[in-house]
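Visitor: Sequence plus the predicted model coming up.
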Amino acid sequence: MATEAPAQPRAADATAAPAPVAPQRRPWIVRRLRELVGSGGRVIGLDVARGLAVLGMFAVHTGVIAYEFHWLEPGTWSELAWGNASATFAVLAGVAVAIIAGRTSIPDGVPLLQARMRILVRAALIFAVGGIIVALGTELVVIIEFYALFFAMSLPFLRMPWWGLAAFGIGWILLMPQVRVLLVDGLRDAHMVDTAIVELALTGFYPALTWFGYTLVGMAIGRAHMERWRVQLVILGAGVVAIAAANLVPLALAPIEDFLLAGWRGRVQGTDLASLLDPEGHSGSTFDLLGSAGVACVVIALCLLTQRWLRWVLFPIAAVGSMSLTAYTAHALVFLLVDGFSADPWSWVRLSVGVVLGCTLWRALLPKGPLEWGLSAISRATSDVSSRAPAGR
């Protein structure tokens, strides 16, 4: 009987698709470096702007800034940090709120609830950090507690579009300085000026009632398509116009200052009414707020416009901005632990270089700063609300 020939193995089909190859995972140091220069989803321009604001506040706290600005004298340009650095920090608080609340997408339903919970928990934790710094008795005027209030005050505005936030922010800046003067005068008559709540809201170095206008401006920037260069140019132009108006309008009003303030003199007692027309930083006037908001817009716009070309140069400053709460707390501890630190003429250089190096090394190893990691973990855990309906409903 004839036997069958053994079956020959068939050749592999030439048209068969090749087996998928697992993508190679980049080394962790490469991933950290890519994130530092803005390739990991972060907007490095915002981190650079926040880092510059933090370093500017260091300059104010160490007393190295000049207190009289002249365009033709570069040695006086440090005066730009006075009032503007902290204002930029407050504007960037609004940008952060808008990012948490969905950027250009207006949240609703469960996402809105989650955003509100995250922002409220962050505000509470930041306020606690600021309270601890103040309780330790540093010589600084700490902005952290006021910064937390800006977060909490933003909750009713989370569903506004960018143009509504911009209009509200401008109106807030124009009106609230006058409202603050009237409120302080009324509370002074009621002997309530010295309470902690009044200090945070009205009489402190960063009064929340007026400074919240910065946060509304920042929310408008964060809600707009700030990744587009046309929007960045609009932000830049708006900042330049605001700076010009804040400095030129008081000059135009100077001849009629007494006439403008005549109606206030019999109504408000014990208040420096001239400060209502003063454009200098921390005067609390409309022109102070408008000019500082303009400086913040210019800084943010320039950082966004140049982030693609300068990210490899500025990533150490971006590292500071990406962990600004940790950097600010660290600098407060330096003032607490080192006696007479601000008396050293090189204190700002030493502090800035130390913080920049420390933040850069930390971010090269880990994705977040220690305080930022705690804020993110706790706020995300508390806002983990399920969007699914209960079973059987």
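Guide: Thanks, I have it.
Visitor: going forward, measure contacts between C-alpha atoms and count neighbours the same way
Guide: Noted.
Visitor: State the helix or strand in which the residue lying closest to residue 244 once chain neighbours are set aside lies.
Guide: In this structure, residue 244 finds its nearest non-sequential neighbour in residue 291, 7.7 Å apart by Cα to Cα, 6 or more residues apart in numbering. Assigned by DSSP states H and E, residue 291 belongs to helix 286-322.
Visitor: do the same with residue 42
Guide: Residue-wise, residue 42 maps onto no helix or strand under DSSP H and E.
Visitor: putting a second one here so we can go through both:
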Amino acid sequence: MVLHQARTDSSQDSSSVDGRARVSGVDAARGIALLGMMWVHIIPAVDESGRTSTAYLLASGRASALFAVLAGVGLALATGGRHPYQDGRLMLRRSGLVARASLLALVGLTLGAVDTPVAIILVYYALLFVCALPFLSLGARALVPLALGWSLLAPVLSHVVRSSLDESGGGNPTFGTLTDPQGLLTELFLTGYYPVLPWMAYLLAGLAVGRLALDSPRVAAGLLVGGAGLAVLSKAASWALLYPAGGLDRIVGSPALERRLSTSLGGTTPTTSWWWLAVSGPHSGTPLDLLHTIGTAVAMLGACLLIARRAAPLLRPLIAAGSMTLTLYSSHVVALGAAGDSADRAALLTIHIAVAVAFALLWRARHRRGPLETVVSATERSIRTLWARRSRSPSRLER
């Protein structure tokens, strides 16, 4: 679950029309990701006719990937935007992000105790933020090939390592799982629903995008067209490998497994064959899945940036929801757990979305950030202030 990062960088004036359009576009994309995840969480994977539901066909894997890419964009904006920090400001941001990640993990572990069907992402995101710290000083020219290489190679490494590991237990991380740190880290990095090793590709791609001139309509259009092209090409490559090349016959042994290719593979693929790396199904974590979902995420961001320049009022509900995703996501998880097995899933989805958007609009009328976002932001600022004072202390300077 992506969190709302710093809204501006020092090189750009957020009071300008272009700056406001950039912030609004990013927030609107976050709002779409949030609603997309709600859609998948509530609507069943298979509809009454036995086919994969529209929710899963459109949003499964793509909504969470959009969150992850936007997390990288937020990190880039918080660390200088087009001109990444190279001085003491970068160290201050890193210290604040460690505090942010710690709070994310605490919220995620707490939500893990809720009896809910949702695979909670917050602990994974906390670890992703920490793993992104070494890359925050890089510019787009370094980050683009790094993200591409990570997308191609990390799934291969994961495939090799997981071949000697047991499958994930499938549960959400909780405070209880802290008693087995090795098992927890294995699940978070490799075998869980949002494995950090391949998912770092999303953070690196988002960092690269956040280093671009997002207030430029030409850049926004390039993201839309380029992202859509990448998404189509990666799906076409997967289709060619699975069907004309015969890869599907080598990996699918049952109708249930074939169904998972269009719904969710639970974060990882089996390691019984190298042909599994050719699939691009939701939550498969393969090279073609990562490239496809990076493409759809980048295209969605480009579209939101363009619309925000011309018709921002139309995006107002999405912008409001996207500005407080931690609050709304956490509330959604708790409410879904309390709802239990509701028969009318469409009505339940309508209620969740309506309440989330209404609350966001009302709250934003008086406050800049959501309730949980305010706590996280205040803590992050406090840690940065303490770090700045420590770095300027005489005893430190004498060393």
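Guide: Cool, got the structure. This structure is a prediction, so every number in the text was calculated from the model and none was measured.
Visitor: Got a TM-score for the pair?
Guide: Here the TM-score for the pair of chains, by TM-score structural alignment, normalised by the length of structure 1, is 0.80; 347 aligned residues with a Cα RMSD of 3.2 Å.
Visitor: thinking again about what came up before, following the chain onward from the helix holding residue 291 of structure 1, which element is next?
Guide: That would be, after helix 286-322 of structure 1 and using DSSP H and E, helix 324-337.
Visitor: just checking, what packs against the helix or strand just after that next one?
Guide: Next in sequence after helix 324-337 of structure 1, counting helices and strands by DSSP H and E, comes helix 347-365. Secondary-structure packing of helix 347-365 of structure 1 (3 or more Cα pairs under 8 Å, 6 or more residues apart in numbering; DSSP states H and E): helix 28-36, helix 44-62, helix 286-322, helix 324-337.
Visitor: Which SSE is immediately downstream of helix 347-365 of structure 1?
Guide: Later in the chain than helix 347-365 of structure 1, the nearest helix or strand by DSSP H and E is helix 370-382.
Visitor: Any idea how many residues pack against the residue nearest to residue 244 of structure 1?
Guide: 27 (other Cα atoms under 10 Å).
Visitor: What span of structure 1 is stretch 58-68 of structure 2 aligned with?
Guide: Residue correspondence for stretch 58-68 of structure 2 in structure 1, counting by TM-score structural alignment: residues 80-90.
Visitor: quick one on the thing from earlier: using a markdown table, lay out the helices and strands packed on helix 347-365 of structure 1 together with distance to residue 354 of structure 1.
Guide: As requested, these are exported to a markdown table (distance: least, Cα to Cα, whole Å):
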| stretch | distance to residue 354 of structure 1 |
| --- | --- |
| helix 28-36 | 18 |
| helix 44-62 | 11 |
| helix 286-322 | 11 |
| helix 324-337 | 10 |
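Visitor: Which among the ones you listed is found nearest to residue 349 of structure 1?
Guide: Of all those, it is helix 44-62 that lies closest to residue 349 of structure 1, at 8.8 Å by Cα to Cα.
Visitor: same for the following helix or strand past that closest one, what does it pack against?
Guide: Note on helix 44-62 of structure 1: by DSSP H and E, the next helix or strand toward the C-terminus is helix 84-100. Counting contacts by 3+ Cα pairs under 8 Å, 6+ apart, helix 84-100 of structure 1 is packed against helix 44-62, helix 109-135, helix 144-153, helix 208-223, helix 286-322.
Visitor: I'd guess residue 230 of structure 2 is in a strand, am I close?
Guide: No - under the criterion used here (DSSP: H, G, I helix; E, B strand; the rest coil), residue 230 of structure 2 is helix, not part of a strand.
Visitor: Residue 225 of structure 2 -> structure 1?
Guide: By TM-score structural alignment, residue 225 of structure 2 lines up with residue 237.
Visitor: Equivalent analysis for residue 135 of structure 2, please.
Guide: Mapped onto structure 1 by TM-score structural alignment, residue 135 of structure 2 lines up with residue 157.
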